[in-house]
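In: I would like to see how this sequence folds:
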Amino acid sequence: MTMLKIRNLVSLLLAAGVLSACSLAPTYERPAAPIAGAFPAEPVPVATATGISADSGWREFFQDQRLQALIEGALANNRDLRTAALRIEEARAQYNIVAADLLPNFNAALAGSRGRTAAAVSPLGASAVTTSYQVGLNLAAFELDFFGRVRSLNEAALSQFLATEEARRSVQISLVAEVAKAYLAERAFAEQQELAQRTLNARETAYKLAQQRFEVGASSALDLRQNEVLVQTARAAFATLTRQRAQSVNALTLLVGRPLGELPPAQTLSAQNIVAELPAGLPSDLLVRRPDIRASEQRLMASNANIGAARAAFFPRISLTAGIGSASSELGDLFEAGTRTWSFVPQLALPIFDAGRNRANLSLAEVRNNLAVNDYERTIQVAFREVADALVARGAIDEQIDAQRRVLEAQADRLKLSELRYQNGVASSLDVLDAQRELFSAQQSLIQARLLRLTNAVDLYRSLGGGLSETAAR
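Out: As a prediction, the model looks like this:
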């Protein structure tokens, strides 16, 4: 008899699960992307393009072994990435909590009670002491989800979990890009610092010669002061670059999450091979590979499911409570014949008057869904602009580097000619000093232009959703 009742109860619960398959959530449709069908064209020949995709590994893109070691350290120790990973665990636990409501929860219970009844209220006119023991299997209030309320809440929790997972991927991509940019900035400051050191040494030597010439009357005090100005200018530049380089190392240490320690030798900016070409008019649908866009869409799907839960609140809520077991006044007789007990308590709750609470909850869910749609469209627009800006800047930066290189060559020739004219008495020392100053400025500007070109490539790689994989030939 007991097994028959258990089978009947299980069959009833399975039937309830089949009947609860309907949902009142709106059919989800991905909003149309509010952007152009292709990125702006850029002056890069398609025939020479190698291409980048979201499947490109960061090792494949960043081939500097020192930079690879820094990225490895950041992925293992960065606190922001750890926080994002813990957020995933939090969202997974919340999803499991909600998902548990889809299945019935059974509890085994053992209870005992002992009490005395006063003679004044006893039907026998005498006091009595009663004892009872109960053991059984109970089904807590299990909601028969006819209108999909629990299922919609479960779908919303799942989408929130997936959104959190995509957010972690987005943090990882951003972290790889930020480590690369911080490393490149440190390398640029290092090259500029070395240049400033060489310039300072050369100008100090020139100043000593000018001082000797002044002491013997071969030059004026004006020439001496001009040389001193150049020395102090180079000294100030060296001090500034020393500070900036130290701060960039501190920023890199924060990103990596631990002291930098021993690392492979560093490469110069000109040796960094991270400038990959892309074909013009890259289709904008590649943006769906970006984790931040996928996370935004998952949040949109969650808000869509919440509408279904809010709609289901207008309909009756049916729940079941049941139990089967044994009861006896003696503990040793719990499983004897005639002690079997069972209970079956269906309950229906029909909302009649709630002062507009359910309608307000539905309006709230719909407004939040509209906000999620707007956030999804905004995320796509921002992503499109990031890629478009990086593509548009590529040609201009190449022109800037070429022009700056020509400026450097012209300034170097100018200095040579000025020194020859000064030695022959045709030009004054002011021409030489001005040529030295302009050459130093041109050298610094070329380093900055090379850094800009490399950071533009990093920005493009990040904006296309790269950086997740570690695949590359080692």
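In: all contacts plus neighbour counts: C-alpha atoms, from now on.
Out: OK.
In: Tell me the helices and strands packed up against the one helix or strand residue 140 maps to.
Out: Assessed by DSSP states H and E, residue 140 sits inside strand 128-144. Counting contacts by 3 or more Cα pairs under 8 Å, 6 or more residues apart in numbering; DSSP states H and E, strand 128-144 packs against strand 106-117, strand 317-328.
In: Tell me the gap between the helix or strand just after that strand and the middle of its chain.
Out: Per DSSP H and E, the first helix or strand lying C-terminal to strand 128-144 is helix 149-215. The chain centroid and the centroid of helix 149-215 are separated by 18 Å under Cα atoms, centre = their mean, to the nearest Å.
In: And the helix or strand following helix 149-215, what's buried?
Out: Past helix 149-215, further along toward the C-terminus, the next helix or strand under DSSP H and E is helix 221-256. Neighbour counts over helix 221-256 (16 or more other Cα atoms under 10 Å) mark 223-224, 226-228, 230-231, 233-235, 237-238, 241-242, 244-245, 248-256 as buried.
In: swap in stretch 194-210?
Out: By 16+ other Cα under 10 Å, the buried positions in stretch 194-210 come out as 195-197, 199-200, 203-204, 206-207, 210.
In: Neighbours of the closest residue to residue 373 other than its chain neighbours, how many?
Out: Closest residue to residue 373 apart from its sequence neighbours, by Cα to Cα, 6 or more residues apart in numbering: residue 300 at 6.2 Å. When counting by other Cα atoms under 10 Å, one arrives at 28 neighbours for residue 300.
In: same check, this time on residue 352
Out: Residues near residue 352, counting by other Cα under 10 Å, number 9.
In: Pick out the residue closest to the middle of the chain.
Out: Centrality entry for the chain: nearest residue to the mean C-alpha point is residue 171, 2.2 Å, by Cα atoms, centre = their mean.
In: Would you do the same for the sequence below? I want to compare the two.
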Amino acid sequence: MSVRSTDRDEAGMPVERDPRWWRHFGSSALDALVEQAMRDSPSIRSAESRLIEATKYLAGQQGASRYPQVDVGASAKREQLNTAAAGLPMIPNPSPFMLYNTNVSVRYDFDFFGAQRHRVEAKRYEAALRRHQADAARLTLVSNIIAAVVREGRLRDEIDVNDAVLRNRRAVGKMLRERHEIGSVAHRETIDGDSDVDRIEAERAALHAELLKIRFQLAAYAGVPSPESLPRFRLDDLQLPQDLPSTVPSGLVRQRPDILAAEARLHIAGELAGIATANLYPRIELGASIGSSPLALGQLFAGGATIWNIGAQLGAPVFRGGELRAARDAAIAAYDATFEDYRTVVLGALQSVADAMTEIDRDAIALQARRAVAQRQRTVLEMTRRQFENGSSDRLHVLRDEYAYDLARLEMIRVRAARMASTVSFFAAVGGDAYRRD
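Out: Have a look, this model is predicted:
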């Protein structure tokens, strides 16, 4: 398996993915569990709320840059003038009076050097970043759920085989004690048999404890306090996805949420550098206002009390002690650092895909070998049982071959679960679905 350096397939068509990639495992119970987790998981709800937050900030920034700012003001205040304080002590103080004011003001920043435009784009990429982070949260959640389901299935199958092994060892121990009583076996063999029983019982308790832990972990993923309402899984409930691609287009890997999030961060850093550069240049703003400031409320909208102004304002930095240029240089350095972070994410993604492919190949070979071993042990067991039925073998030989077969089954269960887990890791490494749509 390898990763092809292209974002299109052999026909030159863009690579597409199925967002519900977990359905490749062929379990309706798993599908229902994933849908429940997507709906109720606190981590998903948090990510979606932060996405809404970012989109609202984007909408506000777009409106602020596209349209002029219009403000309305009104005031009413009572005043008392002091003529002596004004240097006119010979004039008596007038009576207190009311002063009313209304005004409408309009301001518009022409944004000749793009500061506002860069702010809008920065908010746009912040919204994109939140969207990709939400996708990453979903991908992580689904991957964790399937991995936990695989572990649960492995544990349940191991417990079943462990129970069979425990019954086998108890039967062997009983038989050895009976033979020891008649002097046909040494006492040490009975001690070894009892030790096997104790060891297997301890392993059984550990398996049950791990299973309980996995069940509560699944409940946390699903957003429920208890696993009682969740379905129970075995390995046979899951289908191993077949015909995984032997090559992965780089365009498929590029759709990983962490890579898209790194791209969004890179764009944000570029826009911040643009803002810092625009701050070095003049700013031109057009403003106008109209209002009324009468002494009587009834004259508030009378033409004689109208006041207005209109004008343009130019502001340009002349000397800031190098602050603005330093800020621009720092923003450029931050962009360079973000670019290297992006490269790190991409390289790590390609490595994780390659590692997952290697694990799939390794586990596939191991599963085939363990299946062959289990089949041979089963053949030996069937032969021994026939010999026992014919009287050419005793019960102890049957029990020992059953034990060997059960151990082979345990190894096959573990390798089978590892093969399933490596497939989950592969789907996670490519960002979800790994199949090309025709």
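In: before we move on, the earlier item: let's have the helices and strands packed on strand 128-144 of the first structure in JSON lines, adding mean neighbour count.
Out: Formatted as JSON lines, these follow (neighbours: other Cα atoms under 10 Å):
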{"stretch": "strand 106-117", "mean neighbour count": "12"}
{"stretch": "strand 317-328", "mean neighbour count": "18"}
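In: of all the ones you listed, which lies closest to residue 2 of the first structure?
Out: strand 317-328 (8.1 Å; Cα to Cα).
In: picking that back up, contact partners of the strand holding residue 140 of the first structure?
Out: Here strand 128-144 of the first structure makes contact (Cα atoms under 8 Å, 6 or more residues apart in numbering) with 16-17, 20, 101, 103-119, 122, 317-331, 334.
In: change it to 7 Å
Out: With contacts defined as Cα atoms under 7 Å, 6 or more residues apart in numbering, strand 128-144 of the first structure is touched by 16, 20, 104-118, 318-331.
In: before we move on, what about stretch 376-396 of the second structure?
Out: Contacts of stretch 376-396 of the second structure (Cα under 7 Å, 6+ apart): 172, 398, 401-402, 404-405.
In: The same query, at a cut-off of 8 Å, please.
Out: 172, 175, 397-398, 401-402, 404-405, 408.
In: what do you get for stretch 453-461 of the first structure?
Out: 52, 177, 180-181, 184, 272, 274-276, 386-387, 390-391, 393-394, 397-398, 467.
In: hang on, the earlier thing: closest one to residue 8 of the first structure among the helices and strands packed on strand 128-144 of the first structure?
Out: strand 317-328 (11.7 Å).
In: Following the chain past that closest one, name the next helix or strand.
Out: strand 340-349.
In: Next, the angle strand 317-328 makes with that next one.
Out: In terms of direction (axes from the mean of the first three to the mean of the last three Cα atoms, to 10 degrees), strand 340-349 of the first structure departs from strand 317-328 by 160 degrees.
In: Next, the angle strand 128-144 makes with strand 340-349 of the first structure.
Out: Going by the same axes, to 10 degrees, strand 340-349 of the first structure makes 50 degrees with strand 128-144.
In: Quick check: which of the helices and strands packed on strand 128-144 of the first structure is nearest to residue 78 of the first structure?
Out: Closest to residue 78 of the first structure of those is strand 106-117 (Cα to Cα; 43.0 Å).
In: what range in the second structure does the closest one sit on?
Out: Strand 106-117 of the first structure corresponds to residues 70-81 in the second structure, going by TM-score structural alignment.
In: One more: stretch 18-31 of the first structure?
Out: Going by TM-score structural alignment, stretch 18-31 of the first structure sits over no part of the second structure.
In: Check the gap between residue 93 of the second structure and residue 83 of the second structure for me.
Out: 6 Å (Cα to Cα, to the nearest Å).
In: Over to residue 294 of the second structure?
Out: Relative to residue 83 of the second structure, and taking Cα to Cα, residue 294 of the second structure is found at 21 Å.
In: again with residue 213 of the second structure
Out: For residue 213 of the second structure, the distance to residue 83 of the second structure - Cα to Cα - is 84 Å.
In: Residue 135 of the second structure now?
Out: Counting by Cα to Cα, the separation of residue 135 of the second structure from residue 83 of the second structure is 70 Å.
In: cool, and residue 387 of the second structure?
Out: Taking Cα to Cα, one finds residue 387 of the second structure at 128 Å from residue 83 of the second structure.
In: How about residue 62 of the second structure?
Out: Counting by Cα to Cα, the gap from residue 62 of the second structure to residue 83 of the second structure is 51 Å.
In: Settle it for me: which of the two has more neighbours?
Out: Higher neighbour count among residue 62 of the second structure and residue 83: residue 62, with 18 against 14, using other Cα under 10 Å.
In: Contacts only, for that one.
Out: Per Cα under 8 Å, 6+ apart, neighbours of residue 62 of the second structure: residue 120.
In: isn't residue 73 of the first structure right up against residue 259?
Out: No: counting by Cα atoms under 8 Å, residue 73 of the first structure sits too far from residue 259 to count as a contact (9.6 Å).
In: ok, the two, which is more surrounded?
Out: More crowded of residue 73 of the first structure and residue 259, by other Cα under 10 Å: residue 73, with 19 against 11.
In: Any chance you could list what contacts the match of strand 106-117 of the first structure?
Out: By Cα under 8 Å, 6+ apart, the list of residues contacting stretch 70-81 of the second structure reads 93-107.
In: and what of stretch 211-224 of the first structure?
Out: 207, 210, 429-430.
In: Of these, which is the nearest to residue 355 of the first structure?
Out: Proximity of these to residue 355 of the first structure (Cα to Cα) peaks at residue 430, which lies at 87.5 Å.
In: if we can go back for a sec, turn the buried residues of stretch 194-210 of the first structure into CSV, including distance to residue 424 of the first structure.
Out: Shown next, in CSV, are these (distance: Cα to Cα, whole Å):
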residue, distance to residue 424 of the first structure
195, 29
196, 29
197, 30
199, 24
200, 26
203, 21
204, 23
206, 18
207, 20
210, 17
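In: For the equivalent of residue 422 of the second structure over in the first structure, give its distance to residue 64 of the first structure.
Out: The equivalent of residue 422 of the second structure in the first structure is residue 456 (alignment by TM-score structural alignment). As for residue 456 of the first structure, its distance to residue 64 of the first structure is 17 Å (criterion: Cα to Cα).
In: from the contacts of stretch 453-461 of the first structure, which would you call buried?
Out: Applying 16+ other Cα under 10 Å to the contacts of stretch 453-461 of the first structure flags 52, 177, 180-181, 184, 274-275, 386-387, 390-391, 393-394, 397, 467 as buried.
In: any idea how far residue 130 of the first structure is from residue 113 of the first structure?
Out: 8 Å.
In: again with residue 286 of the first structure
Out: From residue 286 of the first structure across to residue 130 of the first structure, the span is 76 Å (Cα to Cα).
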